[in-house]
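Asks: fold the stuff below for me.
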Amino acid sequence: MGRRLTSPFLLFVLFVAIASAVTYTLPQDHWKKALPGTSMPSAVRDLLPTGKETSPGGAAMEDNKGIVIVPGYWHPYWHPYWYYWYPYPGTYIYKYAASESQLHDDPNASLFFLEKDLHPGAKMMLHFTRTAPAAAFVPRAVADSIPFSSKKLPEILTRFSLKPNSMEEAAMRKTLRECEETAAEGETSGCATSLESMIDFATSSLGTHDVRAVSTEVGKGGAEKQQYYTVVSAAGQSLAVGGKSVTCHAQSYPYAVFYCHATPAATKAYVVPLAGEDGSQVTAVAVCHADTSAWNPRHLAFQVLKVKPGAVSVCHFLTQDHIVWAPRK
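Replies: Predicted structure coming up:
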């Protein structure tokens, strides 16, 4: 919990050197100024630049403005569905169908449930993972200096010393394409390439800076395996009842990028305390969609829950790297 992910498939982060004349504000400093008194969820804390990152070779460089420039190579997670058409739980894409094999092979399929089943004592088989590489935030001044467009992908690849026709390019192309898609009906959406722009999107969509920001918080051991979890309590834990919320989903990119969308009142969010059978504790964020009539009938949620579009409220837990924003009550 709280550590960035490292594996043979992921050697993160690429920061780009920008002209030293630029005055940088660290993302965490902007949070404190823009959102005084708002607790920072782990999905944000885990991606903050510390000024002490090291490259895969062990060497770290720091410019005279305190921004770390880390040479190295970035590898997105490999998952046979992610880069082509599979919508992971919590995603904003509800138009895709799912294959029959996903019902058996994908541990995230268990994250779907019905709202009526969200009550104390309910047991669910869950596995809380991440859905994107844990790449760090870069300051807005840096992010805004880097092209972010499918049309500019060759230039972006050159900027990060990444090869065309590589796994990295496929992941980046998918992220850029999804960021450029039209928002779902009744929603506003956009991709935040910095923490500052995420805060701006959330607060402008909600019409206030007096907000809560929450993400799934997994205690020690809870993220290591799939196991049964028991709902400890659910009453009084709802967020944004009768109003808008904003959900931001981590994307696969060399630096932290989130797809954010403002959801209508028909979508509810809950903070749900869970207890694992091994004693681990999870404070999970769940989102429930009351209107699923426009979803693809072959969406994974319907196959898992054996229900039809628009019939019932469909819910899913969010993995560790998604964030829900809501006005403070």
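Asks: hey, let's count contacts and neighbours off CA atoms from now on
Replies: Will do.
Asks: now the helices for the stretch 151-300 of the chain?
Replies: For the stretch 151-300 of the chain, the helices defined by DSSP state H, counting those that start in this stretch cover 153-159, 167-179, 195-206, 300-305.
Asks: make JSON lines out of those helices and add mean neighbour count and distance to Ala275.
Replies: JSON lines is the format used below for the helices of the stretch 151-300 of the chain (neighbours: other Cα atoms under 10 Å; distance: least, Cα to Cα, whole Å):
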{"stretch": "helix 153-159", "mean neighbour count": "15", "distance to Ala275": "43"}
{"stretch": "helix 167-179", "mean neighbour count": "20", "distance to Ala275": "34"}
{"stretch": "helix 195-206", "mean neighbour count": "20", "distance to Ala275": "30"}
{"stretch": "helix 300-305", "mean neighbour count": "20", "distance to Ala275": "23"}
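Asks: between the ones you listed, which one is closest to Thr292.
Replies: Nearest to Thr292 among these is helix 300-305; the distance by Cα to Cα comes to 9.8 Å.
Asks: now for that closest one, which elements pack on it?
Replies: Applying 3 or more Cα pairs under 8 Å, 6 or more residues apart in numbering; DSSP states H and E, one finds that helix 300-305 contacts helix 102-105, strand 112-114.
Asks: tell me which of the ones you listed sits most buried.
Replies: Comparing the helices and strands packed on helix 300-305 by mean neighbour count (mean count of other Cα atoms under 10 Å), strand 112-114 comes out on top with a mean of 20.
Asks: can you name the next helix or strand after that one?
Replies: Next helix or strand after strand 112-114 toward the C-terminus (DSSP states H and E): strand 123-126.
Asks: next structured bit after that next one?
Replies: helix 140-143.
Asks: please tell me how far Pro154 sits from Asn165.
Replies: 11 Å (Cα to Cα, to the nearest Å).
Asks: let me fix that: Ser99
Replies: 26 Å.
Asks: out of those two, which sits in the busier spot?
Replies: Between Ser99 and Asn165, counting by other Cα atoms under 10 Å, Ser99 is the more crowded of the two (14 against 8).
Asks: if we can go back for a sec, among the helices of the stretch 151-300 of the chain, which is nearest Asp29?
Replies: Closest among the helices of the stretch 151-300 of the chain, using Cα to Cα: helix 195-206, at 9.8 Å.
Asks: follow-up on the earlier one: now render the helices of the stretch 151-300 of the chain as CSV, adding distance to Val271.
Replies: Output for the helices of the stretch 151-300 of the chain, formatted as CSV (distance: least, Cα to Cα, whole Å):
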stretch, distance to Val271
helix 153-159, 38
helix 167-179, 27
helix 195-206, 18
helix 300-305, 20
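Asks: second chain to compare with the first, below:
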Amino acid sequence: MASPLLLALILISLAMMPTPNVAESPAESYWKMKLGSETDMPKIVKDALIGSDENAKVMIQKGFFTITKEVESSSMCNTEDHNYSKAFNNTLEDIDPTKHSIFFIESDLIHPGKTFKLNFMKIEDNAKFLPVQVAKSIPFSSKNYPQILEMFSAKPHSTSAVIMEDTIEACEKKAMEFDEMKLCALTLEDMVDYAISYVGQSMSTVSGYVDRKIQDVHTVLNAKKIESDGAMFCHKICYPYAVFYCHKPKETNLYEISMVDLEGKTMNAIGVCHANTAFWAPKHYAFQMLKVKPGTVPICHFLNERSIAFVPK
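Replies: Model (predicted):
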């Protein structure tokens, strides 16, 4: 179980919160207040909301914030997804390019018929946004690793501990691109405020959500470019509670890609293309996979179901 101190902080914070409408959490109200009810809340964000005070207390009593081995796969994203996300942090181990078309070049979308080996996993990730008061009271820094591990009852060098340390390290790491803006949002309120500060209050959202598990070859039917100049992206990363890695890369294009599998089933995916990769690490996995050099061609990847884009209108 999480430490008694952490549980006490959460319960006290929840007790101080106004009683929300059964169908709407305080975080959801904040979203609507800041962005308007017409701005769609992506499923990955909705799933990270805590409902009423009572529901939150029940989840806490059931060990919702526990990351012991028995519930590791349900309280944090699994190791396969964690390894996939590490491809974006310049690491190569545990990634099999024969199983995943993680990266591709923008010209692949120009002509229909390009095939991709997709791996859209349905990930059991129950991590929720903490109330603002609680999130502010919990350390989130590499300087506090021992305290954080103790707070979440994680043994040093365990799978949970390694994933937590990797997440904090990614949040503290310098942005991939020169002068790129980034933030690890520990609450929905932080994510919304950060999006507004760089995108503006008038925005739409684009999600990589796919309604089923997909692990097979798909062929591109067509690709439609989405007006996305100035878009900001947020990716839910592995942690006991909801943390979104948000960044605003420069010169980025979005595409809605219509695809079909070998059985004739169609789907739509979102492709993100980075036009300027000159500042990416020379040994970045994408360059090794595509056999290209930094800054030579636009490099793309699919927006997975744990990712969203805030796009200015």
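Asks: okay, the helices and strands packed on helix 300-305 of the first structure in a markdown table with distance to Gln227 of the first structure next?
Replies: What follows is these, written out as a markdown table (distance: least, Cα to Cα, whole Å):
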| stretch | distance to Gln227 of the first structure |
| --- | --- |
| helix 102-105 | 15 |
| strand 112-114 | 15 |
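Asks: how many neighbours does Asp125 of the second structure have?
Replies: Asp125 of the second structure: 24 surrounding residues under other Cα under 10 Å.
Asks: and for Lys62 of the second structure?
Replies: The burial count for Lys62 of the second structure: 11, using other Cα under 10 Å.
Asks: quick check: Gln215 of the second structure touching Leu118?
Replies: Yes - counting by Cα atoms under 8 Å, Gln215 of the second structure sits close enough to Leu118 to count as a contact (5.4 Å).
Asks: higher neighbour count, those two?
Replies: Set side by side, Gln215 of the second structure and Leu118 show more neighbours around Leu118, with 18 against 14, by other Cα under 10 Å.
Asks: show me the contacts for the more buried one.
Replies: By Cα atoms under 8 Å, 6 or more residues apart in numbering, Leu118 of the second structure lies in contact with Lys99, His100, Ser101, Ile102, Ile214, Gln215, Asp216, Val217, His218.
Asks: how does it look with 6 Å?
Replies: Residues counted as contacts of Leu118 of the second structure (Cα atoms under 6 Å, 6 or more residues apart in numbering) are His100, Gln215, Asp216.
Asks: quick check, nearest of the residues you listed to Cys184 of the second structure?
Replies: Proximity of those to Cys184 of the second structure (Cα to Cα) peaks at His100, which lies at 26.4 Å.
Asks: the closest one against Thr115, yeah?
Replies: No - between His100 of the second structure and Thr115 there is no contact under Cα atoms under 6 Å: 11.5 Å.
Asks: sorry, back to before: how about the helices and strands packed on helix 300-305 of the first structure, which one is nearest Phe137 of the first structure?
Replies: Of all these, strand 112-114 sits nearest to Phe137 of the first structure, with 29.2 Å by Cα to Cα.
Asks: okay, that closest one sits on what stretch of the second structure?
Replies: Alignment of strand 112-114 of the first structure against the second structure: residues 103-105, by TM-score structural alignment.
Asks: now that stretch, how far from the centre of its chain.
Replies: Distance of stretch 103-105 of the second structure from its chain centroid, counting by Cα atoms, centre = their mean, to the nearest Å, is 20 Å.
Asks: from Val243 of the second structure, how far off is the nearest residue to Leu14 of the second structure once chain neighbours are set aside?
Replies: Closest residue in space to Leu14 of the second structure, ignoring its immediate chain neighbours: Asp53 at 5.9 Å, by Cα to Cα, 6 or more residues apart in numbering. Remark: distance between Asp53 of the second structure and Val243 of the second structure (Cα to Cα) = 21 Å.
Asks: okay, the two: which has more neighbours?
Replies: Counted by other Cα under 10 Å, Asp53 of the second structure and Val243 do not tie: Val243 has more neighbours, with 26 against 20.
Asks: who touches the counterpart of that one in the first structure in this structure?
Replies: Aligning on TM-score structural alignment places Val243 of the second structure opposite Val257 in the first structure. Counting by Cα under 6 Å, 6+ apart, Val257 of the first structure touches Ala192, Thr193, Gln251.
Asks: among those, which ones are in strands?
Replies: Counted as lying in strands by DSSP state E, out of the contacts of Val257 of the first structure, are Ala192.
Asks: of the contacts of Val257 of the first structure - the most surrounded one?
Replies: Gln251 (29 neighbours).
Asks: if I pick it, what's in contact with it?
Replies: Applying Cα under 6 Å, 6+ apart, the residues near Gln251 of the first structure are Ala132, Val257, Phe258.
Asks: rerun at 10 Å
Replies: By Cα atoms under 10 Å, 6 or more residues apart in numbering, the contact list for Gln251 of the first structure reads 76, 131-135, 171-172, 174-176, 178-179, 191-193, 257-259, 321-322.
Asks: do you know how far it is from Val312 of the first structure?
Replies: 29 Å.
Asks: try Ala184 of the first structure
Replies: Counting by Cα to Cα, the separation of Ala184 of the first structure from Val312 of the first structure is 20 Å.
Asks: nearest to Lys244 of the first structure, of the contacts of Val257 of the first structure?
Replies: Distances from Lys244 of the first structure to those, taken by Cα to Cα, are shortest for Ala192, at 18.6 Å.
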